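# one predicted model, sequence on top.
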Amino acid sequence: HTKKVEIAPNDSDIVTIEVSSTPSALGTGLMRALLNNGSAQFTVKGTAYIDTIVGELPVPFESEYNAGPHSPAKSDK
């Protein structure tokens, strides 16, 4: 699904995304989490498209997260 979200200049918003996976990938992720003291790492990658006066500008993004009881903060790239 592709849905356009408009955010005004100098504003912010929360964008909710749908995530899907395969049973085999979930099994592998669960096993890694158990082996890493209940922590799991995941990455969100995508492209934001910014409307400018000269046209649409694609801006790729990537953020890594560690989820678990002793998780450090996320890292953005």
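Received it, and whenever you're ready, just let me know what you need. From a predicted model like this one, the values you see are computed outputs, not experimental measurements.
# alpha carbons only for contacts and neighbour counts from here, please
Fine.
# ranges for the strands of the chain?
Assigned by DSSP state E, the strands in the chain fall at 40-52, 55-67, 75-76.
# who's in contact with the shortest one?
Residues outside strand 75-76 that contact it (Cα atoms under 8 Å, 6 or more residues apart in numbering): 61-65.
# hmm, back to that, any chance of the strands of the chain in a markdown table, with mean neighbour count and distance to Leu34 too?
Output for the strands of the chain, formatted as a markdown table (neighbours: other Cα atoms under 10 Å; distance: least, Cα to Cα, whole Å):
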| stretch | mean neighbour count | distance to Leu34 |
| --- | --- | --- |
| strand 40-52 | 13 | 8 |
| strand 55-67 | 13 | 12 |
| strand 75-76 | 11 | 22 |
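# take this one as well and set it beside the first:
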Amino acid sequence: MTTVGIFEAKQKLSELIDRVERGEEVRITRNGKHVVRLVPDRDDAANPGIEALERIRARLSKPGVLKGGEVTVDEILSWRDDGRR
């Protein structure tokens, strides 16, 4: 997490926004006190982790998938890790 004063934030707003877009959190201070926190805007609908979970649920909801041994632990872990890359 980066902390900057309000004057510096005004001077480097574009740079700070670029950092936030890459996932970093930025705090802005006024007179040494935190007043603003810039964080990435996360839309749950666009979250790849949620999408991966939905794919896992769809696959596991098919009749006989778990009983027939069609899904391996490695597959489940791979599905879980989709979107973490």
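Sure, I can see it. Note that the coordinates shown come from a computational prediction; the quantities given were computed from them, not determined experimentally.
# quick TM-score on the pair, please.
The TM-score (TM-score structural alignment, normalised by the length of the first structure) is 0.29; 35 aligned residues with a Cα RMSD of 3.3 Å.
# ok so, going back, nearest to Ala40 of the first structure, of the contacts of strand 75-76 of the first structure?
For those, the minimum distance to Ala40 of the first structure (Cα to Cα) is 8.3 Å, reached by Tyr65.
# need the contacts of strand 75-76 of the first structure in CSV with distance to Thr52 of the first structure, can you?
Putting the contacts of strand 75-76 of the first structure into CSV (distance: Cα to Cα, whole Å) gives the following:
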residue, distance to Thr52 of the first structure
Phe61, 18
Glu62, 22
Ser63, 24
Glu64, 28
Tyr65, 30
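# out of the residues you listed, the closest to Arg32 of the first structure would be?
Comparing those against Arg32 of the first structure with Cα to Cα picks out Tyr65 as the nearest, at 14.5 Å.
# doesn't Phe42 make contact with the closest one?
Yes - between Tyr65 of the first structure and Phe42 a contact is recorded at 5.4 Å, counting by Cα atoms under 8 Å.
# now tabulate the strands of the first structure in CSV and tack on distance to Gly27 of the first structure.
Converted to CSV, the strands of the first structure look like this (distance: least, Cα to Cα, whole Å):
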stretch, distance to Gly27 of the first structure
strand 40-52, 12
strand 55-67, 16
strand 75-76, 25
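# with respect to Gly55 of the first structure, which of the contacts of strand 75-76 of the first structure is nearest?
Distances from Gly55 of the first structure to those, taken as Cα to Cα, are shortest for Phe61 (19.2 Å).
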